[in-house]
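In: structure for the following, please:
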Amino acid sequence: MKMIVGLGNPGQKFDQTRHNIGFIAIDELVHRHNLPLTNKKFNSVYATGMINGEKVILVKPTTFMNLSGEAVRPLMNYYNVELEDVAVIYDDLDLPAGKIRLREKGGHGGHNGIRSLIDHLGTKEFKRLRLGIGRPVNRQPVVDYVLQRFHKDELQDIVDSVKKSADAVEAWLQEPFLNVMNDFNR
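Out: Presented below is the predicted three-dimensional model:
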């Protein structure tokens, strides 16, 4: 069983904001494979089902971003999901809008959702799909920037990156993550 976790903040106020691109990517997978997020447990909404012959759990933590690990660890334990079978999708300020980058491990890079996951999982070694949201301009505070909706001129790039991240997840369900990384990081 593979667990794909999209990071974001719960509630309509945060819907479609930069920080919630992980949620948007999970929604893309939900839509593609008709797996509704009807399960609620351990501070998460999630779907279980099959994608490309692999049993999956698609997860949106309902904790706020900074507490994401509090939702993910209990779900992993409940479903007996191994760390190597977890992938996390989240926003990255250091990538331009529309770019994606896959990694097998790494630090938190200042991302509090990833920091929480590292703390609760006890390791930095979990698969990541980083979706670029760009950096703020004109000295706008980062906290304000990540909670903004995307600008019209970015929307097509964001849609493309979300679709590409869903493609990468689907590929990972059929081949080793390292191969997927090599294909999608070009």
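In: every contact and neighbour count from this point should use C-alpha atoms.
Out: Fine.
In: where do the strands of this structure begin and end?
Out: For the chain, the strands defined by DSSP state E occupy 2-6, 39-41, 44-51, 54-61, 86-92, 100-103, 127-132.
In: I'd like the structure of this one too, to check against the first:
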Amino acid sequence: MKYLIVGLGNMGADYEGTRHNVGFNVVEHLAKEHNAEWKDMMLGDLAEIKHKGRKIILLKPSTYMNRSGKAVNYWLQKEKIKNSNLLIILDDLNLPFGRIKIKPKGKNGGHNGLKDIDQMLGGNLYARLRVGIGSDFHKGQQVNYVLGQWTDEERNDLDKIIERAAAAALSFTAIGIHFTMNEYN
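Out: I've put the predicted structure just below:
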């Protein structure tokens, strides 16, 4: 069985350590945990890991968040992976900081990365793992908040949150979406 786990984010030093890149942080954690090396490939950086007999391709799209669908669709086709074996990991303003939620499908919730993936895949029938970044911003400051750096207080808890999200992603590949939802939601 082969899986594609995609962490959403933006490439480049300007975006490192921002809330919007928490998807990148989760797949980076998975790669590090499994001693996998990242390779600069077409439309993104890839690493490959194995877990419980499954081959898992980790992807950090280089297309920027708003064009993530191009990279996701390319690697699904190239690796011949079904949408049912796709997991997208992203930041979510609608969840309290630190909460994670995994679902088998769903709406884009205003997230531009998911909007583009939905468009490129022709629908929303793929799993997504949302990592709550909270919504502690004033009206009109959403973009600054999402693209802002974690606070010191948030950083204190971030490693545990990333570890939990990474464990949920591996659970998805090992025991499926429904059991994973029961365990992690």
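In: which of the strands of structure 1 sits closest to D183 of structure 1?
Out: Between D183 of structure 1 and the strands of structure 1, the tightest spacing by Cα to Cα is seen for strand 100-103, at 9.7 Å.
In: in stretch 87-99 of structure 2, what's buried?
Out: Of all the residues in stretch 87-99 of structure 2, those buried under the rule 16 or more other Cα atoms under 10 Å are 87-93, 95, 97-99.
In: list just the nearest of the residues you listed to Q142 of structure 2.
Out: Nearest to Q142 of structure 2 among the buried residues of stretch 87-99 of structure 2, with distances taken as Cα to Cα, is L93, at 8.8 Å.
In: what sits against the counterpart of the closest one in structure 1?
Out: The equivalent of L93 of structure 2 in structure 1 is L93 (alignment by TM-score structural alignment). Contacts for L93 of structure 1 (Cα atoms under 8 Å, 6 or more residues apart in numbering) come out as 132-135.
In: just the helices in structure 1 please.
Out: Using DSSP state H, the helices of structure 1 run over 21-33, 68-79, 112-121, 142-146, 155-172, 177-184.
In: right, so those helices: which one is the most enclosed?
Out: helix 21-33 (a mean of 21; mean count of other Cα atoms under 10 Å).
In: quick one on the thing from earlier: which one of the helices of structure 1 lies closest to N39 of structure 1?
Out: Per Cα to Cα, nearest to N39 of structure 1 of these: helix 68-79, 11.4 Å.
In: what helices and strands are in contact with that closest one?
Out: Judged by 3 or more Cα pairs under 8 Å, 6 or more residues apart in numbering; DSSP states H and E, helix 68-79 of structure 1 is in contact with strand 54-61, helix 112-121.
In: swap the cut-off to 10 Å and go again
Out: strand 2-6, strand 39-41, strand 44-51, strand 54-61, strand 86-92, helix 112-121 (3 or more Cα pairs under 10 Å, 6 or more residues apart in numbering; DSSP states H and E).
In: kind regards, and thank you for your time.
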